[in-house]
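Peer 1: Okay, here's the prediction I keep looking at, along with the sequence it came from:
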Amino acid sequence: MTKKTWSDRFEGTLHPAITLFNASIGFDIELIEHDLNGSIAHGKMLAKTGIISPGEAEQLVQGLEQIRQEYRAGNFNPGVDQEDVHFAVERRLTELVGDVGKKLHTARSRNDQVGTDVRLYLRAQIDDIRQRLRDFQAVLLQLAETNVETLIPGYTHLQRAQPVSLAHHMLAYFQMAQRDWQRLGEIRARTNISPLGSGALAGTTFPIDRHYSAELLGFEGIYANSLDGVSDRDFAIEFLNAASLIMVHLSRLSEEMILWASQEFSFISLTDSCATGSSIMPQKKNPDVPELIRGKAGRVMGHLQGMLV
């Protein structure tokens, strides 16, 4: 079995079942692009501060970019023996550029490396979701503009209460989406702080420039405390909370679509491209999409609870 990076004081090797149980490569391979970006910034910082030479930094960057191309081409597929994406990248880098590849780990721990990767990944996800919320709002506005004079019953306790404009009803969801968009923006600001340079927990004695690597990665600042830098996951919990609220809002709209499409309500009719049918009940049009959205809401909320505990 391949020797582990932490195993110098161990005479034996891990049991294969424990190796499989411990491995995170099946999950964190999704972080690879961000891991490469973080490593490139770290390598450039090492050269800027004189810890390694500019030539060595260039070798590291070229090797990391080659790994990126291999991954995008489907030719970089590390297995469980690689343990995690960070070790897999470092091992492949050393194969490509030789011993200089080992210098990339100078003044860096997998602790601050993981924290950096997760923040870069989540920052990108937040930007994508915020754009999708804007697209969702555009659809709601279009529906509102064409249904200002369309009246529907407004309900309380599932009993007809007051007539409302369908536009007014749709704009309620527009406002929910606006709060979701704003909330994610606030979380993005707290996510966009660099832990790189915190080391395992107490920093490093190398003369690194944390502000320079943070600037290269587009971070707005750095953690003031190294212990907090490597242990903070508040931003991830905040994101999952915001994601849960988004799913609550989508679940609310989905339930209304399910009710409105029923024969008892008959407010809307589902198009054939957005519904499924039944082999023995041809009159049915099943609202699978909104039903699945409601089901998936529970999964997102479950992730929040999992992170909290």
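Peer 2: Yep, it's here.

Peer 1: rest of the way, CA atoms for contacts and neighbours
Peer 2: Noted.

Peer 1: For residue 101, grab the count of nearby residues.
Peer 2: If you count neighbours by other Cα atoms under 10 Å, residue 101 ends up with 24.

Peer 1: Would you confirm that it contacts residue 94?
Peer 2: Yes: checked against Cα atoms under 8 Å, the pair residue 101 and residue 94 is within contact range at 4.4 Å.

Peer 1: so residue 155 touches residue 162, yeah?
Peer 2: Yes: judged on Cα under 8 Å, residue 155 makes contact with residue 162 at a distance of 7.1 Å.

Peer 1: give me the element residue 176 is part of.
Peer 2: Assigned by DSSP states H and E, residue 176 falls within helix 166-191.

Peer 1: Likewise for residue 306?
Peer 2: Since the elements are taken from DSSP H and E, residue 306 ends up inside helix 288-308.

Peer 1: Name all residues that make contact with the residue nearest the centre of the chain.
Peer 2: Central residue check for the chain by Cα atoms, centre = their mean: the C-alpha nearest the mean position is that of residue 122, 3.9 Å away. In this structure, residue 122 makes contact with 191, 236, judged by Cα atoms under 8 Å, 6 or more residues apart in numbering.

Peer 1: Tell me if I am right that it is in a strand.
Peer 2: No: Residue 122 is assigned helix when assessed by DSSP: H, G, I helix; E, B strand; the rest coil, not a strand.

Peer 1: May I see the buried residues of stretch 253-263?
Peer 2: Buried residues in stretch 253-263, counted by 16 or more other Cα atoms under 10 Å: 253, 254, 255, 257, 258, 260, 261, 262.

Peer 1: and for it, what are the contacting residues?
Peer 2: For stretch 253-263, the surrounding residues in contact (Cα under 8 Å, 6+ apart) are 173, 265, 266, 267, 268, 269, 270, 287, 290, 291, 293, 294.

Peer 1: show me the contacts for the fifth one.
Peer 2: Going by Cα under 8 Å, 6+ apart, residue 268 touches 257, 260, 261.

Peer 1: Likewise for the second one?
Peer 2: Listed by Cα under 8 Å, 6+ apart, the contact partners of residue 265 are residue 259.

Peer 1: In the chain, mark out all the helices, start to finish.
Peer 2: Listed in chain order, the helices of the chain (DSSP state H) span 16-22, 25-28, 32-48, 54-72, 85-97, 110-145, 166-191, 210-216, 226-231, 234-260, 288-308.

Peer 1: contacting residues around residue 84?
Peer 2: In this structure, residue 84 makes contact with 23, 24, 25, 26, 28, 29, judged by Cα under 8 Å, 6+ apart.

Peer 1: Of the residues you listed, which is the most crowded?
Peer 2: For the contacts of residue 84, neighbours were counted using other Cα under 10 Å, and residue 25 has the most, 22 neighbours in all.

Peer 1: what's the distance between the closest residue in space to it that isn't next to it in sequence and residue 4?
Peer 2: Nearest in space to residue 25, with sequence neighbours left out and distances taken as Cα to Cα, 6 or more residues apart in numbering, is residue 84 at 4.2 Å. Plainly put, residue 84 is 11 Å away from residue 4 if you go by Cα to Cα, to the nearest Å.

Peer 1: try this one next to it:
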Amino acid sequence: MAQLWGGRFTKDTDKLVYAFNASIGFDQRFFHEDVAGSRAHVKMLAKQGIISKEDRDVILGGLDSIEADVDNGRLKITDEYEDIHSFVEANLINRVGDAGKKLHTGRSRNDQVALDMRLYTRKQVRETDDLLKHLLGTILSIMQKNIDTVMPGFTHLQKAQPVTLAHHLGAYFEMFRRDRGRLADIYDRMNYCPLGSGALAGTTYPLDRQMTAESLGFYGPTRNSMDGVSDRDYLIEFLSALSIIMMHLSRFSEEIILWNSNEYRFVEIDDGFSTGSSIMPQKKNPDIAELVRGKTGRVYGALIQMLTTMKGLPLAYNKDMQEDKELSFDAMDTAKGCIHLFDGMLATLKFNKEIMERSARHGFTNATDVADYLVGKGIPFRDAHGIVGRIVLDCIDKKCAIDDLSLDELKKFSPKFEDDVYDAISIKTCVDKRLTTGAPGRAAMEEEIKACIDYLKDADSLIDKA
């Protein structure tokens, strides 16, 4: 058992206790972050005169060789080491001798693991942001092609008013745009370096914390050493943001599942993102959308676990914090995988435009516009509402749309109907006359799409601007 402590102890740790306490099985994931932090630390130690430049160069060479050997598969990270810090330091000492024992000067595993987790999470925030940006590009591409694709808008899962596919997908563009904004906020708050906090109370060595912070791409050092080693707010915030992203993906998946059903037939999912049934040959199942919907709860679970772990911890570091990794890593992997696969599924969807428009026409989605037409002829809205309700009942009996009724049939409900009613209540008119900001009318959507294009052009990385 390779460990970095033991002088205080008179007998070996029980093997079961050692295994229970060890984290090498999962914290090896941030091996590269641990090496990067060690490089920054040893350069600072030499600059401050705490170690010699010769020792610095020897240590840096050893770290380079360890990293190269791990990357090439010549050196394996095994469970004989308690954690990734032990693995790096033990191998360093084995390679460069006594100089390697100076690496940990002015450093604790507490601030070391706080740094590694922060570096790793920061990278995950960036990668998630990149995936969201690509997904937004896919959504925008569909919006641009479907400004005139009419479909029913829904409330309570019932047809309400006509909109366009561009408008409907624009709602998801806004959701994922907000998600990127949340990631930028998180990055901005988390981008401070805990290295140099020591175990909890800093150190007596004259460390230059600003130097190590800047060399690792941080804005600066954390301002309180106790908070530096015990803060996991940034991780909780990221898990919260991932949960919201998954919620948005799940809502979108639910709609695609509905639209793919025989009852809707609004979309056809590409064969590459579907599966069949082992017994029913006619089936084409929306498995990717269903799995995204299902995996949302898995990401929620990581957030709840982390909140629960942290809720009763006194300052400063406690071993409970080791539980910040496994479910968090899983949530990060899950969310990124779902964004990527959902993006691919969405990009290959076939939209059945005629069926969508027919659904809007025969769902009485222009009923409100008929009432508005009568209001324009001088009938009070409440009376117009009642008239249109009776028209809808008649259409249900006749199995037709409102604008399928002849003028004589409409006049039975109100003498105010004239020939101009058909143009006023056509599905196209109902959509295009809605021109307020955020509405589905063509002119409004053209402005919105232009704004979306400008946003993606400007936002190569919102995080860079944080």
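Peer 2: Thanks, I have the structure now. As the structure is a computational prediction, the values presented were derived from the model and not from experiment.

Peer 1: rewinding a little: can you add distance to residue 47 of structure 1 and give the buried residues of stretch 253-263 of structure 1 back as JSON lines?
Peer 2: As requested, the buried residues of stretch 253-263 of structure 1 are arranged in JSON lines below (distance: Cα to Cα, whole Å):
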{"residue": "253", "distance to residue 47 of structure 1": "53"}
{"residue": "254", "distance to residue 47 of structure 1": "54"}
{"residue": "255", "distance to residue 47 of structure 1": "57"}
{"residue": "257", "distance to residue 47 of structure 1": "58"}
{"residue": "258", "distance to residue 47 of structure 1": "59"}
{"residue": "260", "distance to residue 47 of structure 1": "63"}
{"residue": "261", "distance to residue 47 of structure 1": "63"}
{"residue": "262", "distance to residue 47 of structure 1": "66"}
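
Peer 1: Out of these, which is nearest to residue 10 of structure 1?
Peer 2: Proximity of the buried residues of stretch 253-263 of structure 1 to residue 10 of structure 1 was ranked by Cα to Cα; the top entry is residue 254 with 55.5 Å.

Peer 1: now the closest one: how far from residue 170 of structure 1?
Peer 2: Distance, residue 254 of structure 1 to residue 170 of structure 1, using Cα to Cα: 12 Å.

Peer 1: ok so, going back, okay, and the helix holding residue 176 of structure 1 goes to which residues in structure 2?
Peer 2: For helix 166-191 of structure 1, the aligned range in structure 2 is residues 165-190, judged by TM-score structural alignment.

Peer 1: Now that stretch: buried residues?
Peer 2: Buried residues in stretch 165-190 of structure 2, counting neighbours by 16+ other Cα under 10 Å, are found at 165-170, 172-173, 175-177, 179-188, 190.

Peer 1: got it, and stretch 29-44 of structure 1?
Peer 2: 29, 31-44.

Peer 1: Check stretch 85-92 of structure 1 too.
Peer 2: When burial is assessed from 16+ other Cα under 10 Å, stretch 85-92 of structure 1 yields the following buried residues: 85, 86, 87, 88, 89, 90, 92.

Peer 1: again, but for stretch 284-298 of structure 1
Peer 2: Residues of stretch 284-298 of structure 1 classed as buried: 285, 286, 287, 290, 293, 294, 297 (neighbour count, 16+ other Cα under 10 Å).

Peer 1: Those: which two are farthest apart?
Peer 2: The two members of the buried residues of stretch 284-298 of structure 1 with the most space between them (Cα to Cα) are 285 and 297, at 22.5 Å.

Peer 1: out of the helices of structure 1, nearest to residue 151 of structure 1?
Peer 2: Short answer: helix 166-191, nearest of these by Cα to Cα, at 5.8 Å.

Peer 1: Can you get me a residue count around residue 10 of structure 2?
Peer 2: Count around residue 10 of structure 2 with other Cα under 10 Å applied: 7.

Peer 1: Same check on residue 389 of structure 2?
Peer 2: Burial measure for residue 389 of structure 2: 15 neighbouring residues, criterion other Cα under 10 Å.

Peer 1: coming back round to it: average gap between the helix holding residue 176 of structure 1 and structure 2?
Peer 2: Its aligned residues in structure 2 lie a mean 0.6 Å from helix 166-191 of structure 1 after superposition (mean Cα distance after the TM-score superposition for structure 1).

Peer 1: Does anything pack onto that helix? Which helices or strands?
Peer 2: With contacts defined as 3 or more Cα pairs under 8 Å, 6 or more residues apart in numbering; DSSP states H and E, the secondary structure elements packing on helix 166-191 of structure 1 are helix 110-145, helix 234-260.

Peer 1: nearest to residue 11 of structure 1, of the ones you listed?
Peer 2: Among these, the nearest to residue 11 of structure 1 by Cα to Cα is helix 110-145 (22.9 Å).

Peer 1: Any buried residues in that closest one, and which?
Peer 2: Using 16+ other Cα under 10 Å as the test for burial, helix 110-145 of structure 1 gives 110-123, 126, 130, 133, 137, 140-141, 144.

Peer 1: go on, stretch 300-309 of structure 1?
Peer 2: Quick answer for stretch 300-309 of structure 1 (16+ other Cα under 10 Å): 300, 301, 304.

Peer 1: for stretch 157-165 of structure 1, same thing?
Peer 2: When burial is assessed from 16+ other Cα under 10 Å, stretch 157-165 of structure 1 yields the following buried residues: 164, 165.

Peer 1: ok, back up a step: could you dump the helices and strands packed on helix 166-191 of structure 1 to CSV with distance to residue 53 of structure 1?
Peer 2: Conversion of these to CSV gives the following (distance: least, Cα to Cα, whole Å):
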stretch, distance to residue 53 of structure 1
helix 110-145, 22
helix 234-260, 36
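
Peer 1: quick one: which of the ones you listed is nearest residue 196 of structure 1?
Peer 2: helix 110-145 (5.2 Å).

Peer 1: Superposed on structure 2, what's the mean shift for the closest one?
Peer 2: Mean for helix 110-145 of structure 1 is 0.6 Å (mean Cα distance after the TM-score superposition for structure 1).

Peer 1: can you list contacts of stretch 30-43 of structure 1?
Peer 2: With contacts defined as Cα under 8 Å, 6+ apart, stretch 30-43 of structure 1 is touched by 57, 60-61, 64-65, 68, 85-86, 89, 104, 113, 116-118, 120-121, 213, 216-217.

Peer 1: One more pass at 6 Å, please.
Peer 2: 57, 61, 117, 213, 216 (Cα atoms under 6 Å, 6 or more residues apart in numbering).

Peer 1: Quick check: residue 2 of structure 1 vs residue 33 of structure 1, distance?
Peer 2: Using Cα to Cα, which is the criterion applied here, residue 2 of structure 1 is 25 Å from residue 33 of structure 1.
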